[in-house]
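> I need the structure of the sequence given here:
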Amino acid sequence: MSNDPQAVTGKLLDALVEFILAEVTDRFDDVVVREIDLVLAGADSIRLGDVVDPADVKVTARIGVDQVGGSAVVSQLVVPFADVFYNLEAASEHNLGDVIDRDQVQALINAGLGLTTAQERLFERLTLSPLVAQLASRFVGSIVGDFVAGNRKKAEKLPGMSSIFSVGDKVVSTAAKVGKGQLDAVAGMGAQYALKQTESAVRDLVKNGPVEKAVLEVWDLHANEPVSELRLYVSEEENRELAELAYGAAMSTRNKEYLLALVDAWIDTFFENFGQSTVRELLDQLGLSRDDLIAEAARFAPPIIDALIANGVLADQLRQRLEPFFSSDAAIAIVAEG
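Next comes the predicted model:
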């Protein structure tokens, strides 16, 4: 055996590197079980709030929103993801009703119809818009106009009625030229009246009409069809455009103080609810068992480790981290004394 302490520590380094490589290859399954059990052994006593500072999580979250959210990787995936969603083969294999439960749809409809405060606020705001009043007036006017026109065609078939309608048209035309200002004022009042009537009709429809039944009938028509049938509503190009517009809208908010305040509030809320939970309790609430952790480690780690061993990176990294100790004066002195 060499009496050179430095040579001995070098051999010890080689042996330790080989030992660790064997731990993550030949004895990997045993090591995973051992390490996870070691972590879980302390999971009953470690509280999340004691080891993780919400302020640090907020910093990380802001990095995610600012840098990752606006990265080229995310932006370049918007259209491909939209295409994948649109052309998903599984959409032809599953009916919409199998994907979304009818009971949940009905619950959402009832919840929407029950938002009386939101409805009142919406109608209140709509009445303040002159443009909405004009639209309502056109809507009502179109219905009335179609009704009158339809009945006029029938009436004109009667002897003498055609001439009467002609005289009436001339009177209206003359009145319009003489009192346009007055007619404009009346038109404005008419628009507001039409809006009130439209609002009243919508309120009555929501309150007393069979809206729930009607919406569910439409749902049932689609529920028994493949999800892919929804493509008939939007073309692939329109789907891409919508995805890009949605992404653009999201990006326009990512650096705004409001969004950052919202992220901070979410994190505070999470820690208020789970900060005093132990790691074990949190894992249980997430539905992750010991067997799940072991299975996932066995699924993802071996291919990565094999690749790192094959290209020599793992051994080099281990050696770089351990060598400073084995070449230190303290380690060499210990070997020399032995």
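
> C-alpha from now on. contacts and neighbour counts both.
Noted.

> quick one: the host helix or strand of residue 151 to chain centroid distance?
Element membership for residue 151 (DSSP states H and E) is helix 130-156. Taking C-alpha atoms, centre = their mean, to the nearest Å, the mean C-alpha location of helix 130-156 is offset from the chain mean by 42 Å.

> next helix or strand past it?
Assigned by DSSP H and E, the successor of helix 130-156 is helix 161-178.

> what are the contacting residues of that next one?
Identification of contacts with helix 161-178 by C-alpha atoms under 8 Å, 6 or more residues apart in numbering yields 155, 156, 183.

> can we see that at 6 Å?
With C-alpha atoms under 6 Å, 6 or more residues apart in numbering as the test, helix 161-178 has contacts from residue 156.

> what residues of it count as buried?
For helix 161-178, a neighbour-count test (16 or more other C-alpha atoms under 10 Å) marks nothing as buried.

> what do you get for stretch 65-84?
Using 16+ other C-alpha under 10 Å as the test for burial, stretch 65-84 gives 65, 66, 69, 70, 79, 82, 83.

> and of the residues you listed, the nearest to residue 26?
Among the buried residues of stretch 65-84, residue 69 lies closest to residue 26 (C-alpha to C-alpha), at 40.3 Å.

> now the nearest residue to residue 29 once chain neighbours are set aside: how far from residue 239?
Nearest residue to residue 29, sequence neighbours excluded (C-alpha to C-alpha, 6 or more residues apart in numbering): residue 298, at 7.2 Å. With the distance defined as C-alpha to C-alpha, to the nearest Å, residue 298 ends up 39 Å from residue 239.

> this one next, for a side-by-side:
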Amino acid sequence: MDNLISPKADALLNAHIQYVLQQLKPDNLQATLVAEIDLILANAPLITLNEAVTPKMIKDTVHRYAVELELGGGVFDIMGDIARTVYNHEIHQKTTLNDLMSDRQLTDILDKVLEMKDFRERIIRELVANPMYSSLASDVLYHGIRGYVWQSAVGSGGAGTKSLIKFSQTMLSKAPVGFEELVESNLRRYIQKSISAVLMESEHFLLRIDAEKLRDTLLDIWHELKKHKASLAHQFLTSLDVEEFLVIFYEFWREFRQTEYFNVLLNSGIDAFFNRYGDTTLDILLEEVGIQREMLVADALRFAPPILAMMKGKDLLVPMVRAHLVDFYRSDAVAHILATVE
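Purely as a prediction, here's the structure:
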């Protein structure tokens, strides 16, 4: 018998415990869970989102877990284990890229991207204006000119070609030190002076590319790629790369989530949700987000039976039920009722 509880109260407590356990038995559990869910859903039309929670409550909760929460060191070990397991899974060898994305899905994405003409033109102009693009174009022109001159000399096939090459090599060997570097420097300087016109023509060419032709070209590339297995990515990405990217992404996330930018957008998103659904009753809200009664019942029946069976097997169920009820049967209110009510 528990301390400070009368024999009558203890008898009622034990009867109550047995009643709860009876409701949780496999034969009765489904009816019990369905009744509980139906009771909750029956009240859903009576309560709006604003009556249930406030935007501040949601913001504080999201802020705690999305901004303040620091993952323990063990999480990175788990992430590493998961990354290695996923990376090495045999499913990659059995799945083609076309299994992951259909032709229709790719075409829809491609059409949307090509539809964004202003965005595409902005990218081209920024690319051409980038110094790295200018440097790349200069190098391509330089090596192209050198290659053309050399191929023209070697490929002419004339009787004097070999003699000309030999003569040129002899002259270069006798030329002053730095002569070859001087020629190269002058050639590069000439190309640098001419590169603006080349870049302008390059920009015009890229801007004039027909969207339909570009679309057809990209679809041809996809037609070849889609036959490859998903494991194709393993040629470019190792398991260690995946793990390191996870760490890099998390470090980025730790800093990004502290920025005003992230927090303002996060709060704005929550406000937008409440502006739309604040006065909506919970039953309509559940319907709007696609949560149905059958889903709730199915999930309850999926998890509750094995958990209850495990707790019963470990002798945890009865103590837990008793712990929830015992304080009530110890209370002065129950003692007064038992003493005064016939």
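
> ok, back up a step: what's the helix holding residue 151 of structure 1 packed up against?
With contacts taken as 3 or more C-alpha pairs under 6 Å, 6 or more residues apart in numbering; DSSP states H and E, helix 130-156 of structure 1 sits against helix 180-208.

> ok and the following helix or strand past the helix it packs on relative to helix 180-208, angle-wise?
Going down the chain from helix 180-208 of structure 1, the next helix or strand is helix 211-223, by DSSP H and E. Helix 211-223 of structure 1 and helix 180-208 are oriented at 80 degrees to each other (axes from the mean of the first three to the mean of the last three C-alpha atoms, to 10 degrees).

> give me the contacts around helix 211-223 of structure 1.
By C-alpha under 6 Å, 6+ apart, helix 211-223 of structure 1 touches 96, 97.

> could you measure from the counterpart of the residue nearest to residue 29 of structure 1 in structure 2 over to residue 21 of structure 2?
Aligning on TM-score structural alignment places residue 298 of structure 1 opposite residue 301 in structure 2. Distance check for residue 301 of structure 2 against residue 21 of structure 2: by C-alpha to C-alpha, it reads 17 Å.

> which position in structure 2 aligns with residue 320 of structure 1?
Counting by TM-score structural alignment, residue 320 of structure 1 corresponds to residue 323 in structure 2.

> kindly report the same for residue 9 of structure 1.
Checking TM-score structural alignment: residue 9 of structure 1 goes with residue 9.

> and that match, what element?
helix 7-23.

> what about the following helix or strand past that helix, distance to the chain center?
Using DSSP H and E, the helix or strand that directly follows helix 7-23 of structure 2 along the chain is helix 26-43. Computed by C-alpha atoms, centre = their mean, the chain-centroid distance of helix 26-43 of structure 2 equals 36 Å.

> just stretch 300-312 of structure 2 next, same as before
Per C-alpha atoms, centre = their mean, the centroid offset for stretch 300-312 of structure 2 relative to its chain is 32 Å.

> tell me how far residue 210 of structure 1 lies from residue 118 of structure 1.
The gap separating residue 210 of structure 1 from residue 118 of structure 1 is 20 Å, by C-alpha to C-alpha.

> cool, and residue 73 of structure 1?
39 Å.

> also residue 88 of structure 1?
36 Å.

> likewise residue 277 of structure 1?
37 Å.

> looking at those two, which is more packed in?
With neighbours defined as other C-alpha atoms under 10 Å, residue 277 of structure 1 and residue 118 compare such that residue 277 has more, 20 against 12.

> need the counterpart of the more buried one in structure 2.
So residue 277 of structure 1 corresponds to residue 280, using TM-score structural alignment.

> what's the local residue count around the residue lying closest to that match once chain neighbours are set aside?
Counting by C-alpha to C-alpha, 6+ apart, residue 280 of structure 2 lies nearest to residue 48, which is 5.2 Å off, once chain neighbours are set aside. Taking other C-alpha under 10 Å as the neighbour definition, residue 48 of structure 2 ends up with a count of 18.

> so what corresponds to residue 48 of structure 2 in structure 1?
By TM-score structural alignment, residue 48 of structure 2 lines up with residue 47.

> surely that match touches residue 281?
No - using C-alpha atoms under 6 Å, residue 47 of structure 1 is not in contact with residue 281, being 9.1 Å away.

> related to what we said a few turns ago, okay, and the match of residue 298 of structure 1 sits in which element?
Following DSSP H and E, one finds residue 301 of structure 2 within helix 293-313.

> buried sites along that helix?
In helix 293-313 of structure 2, the ones that count as buried by 16+ other C-alpha under 10 Å are 297, 300, 304, 305, 308, 309.
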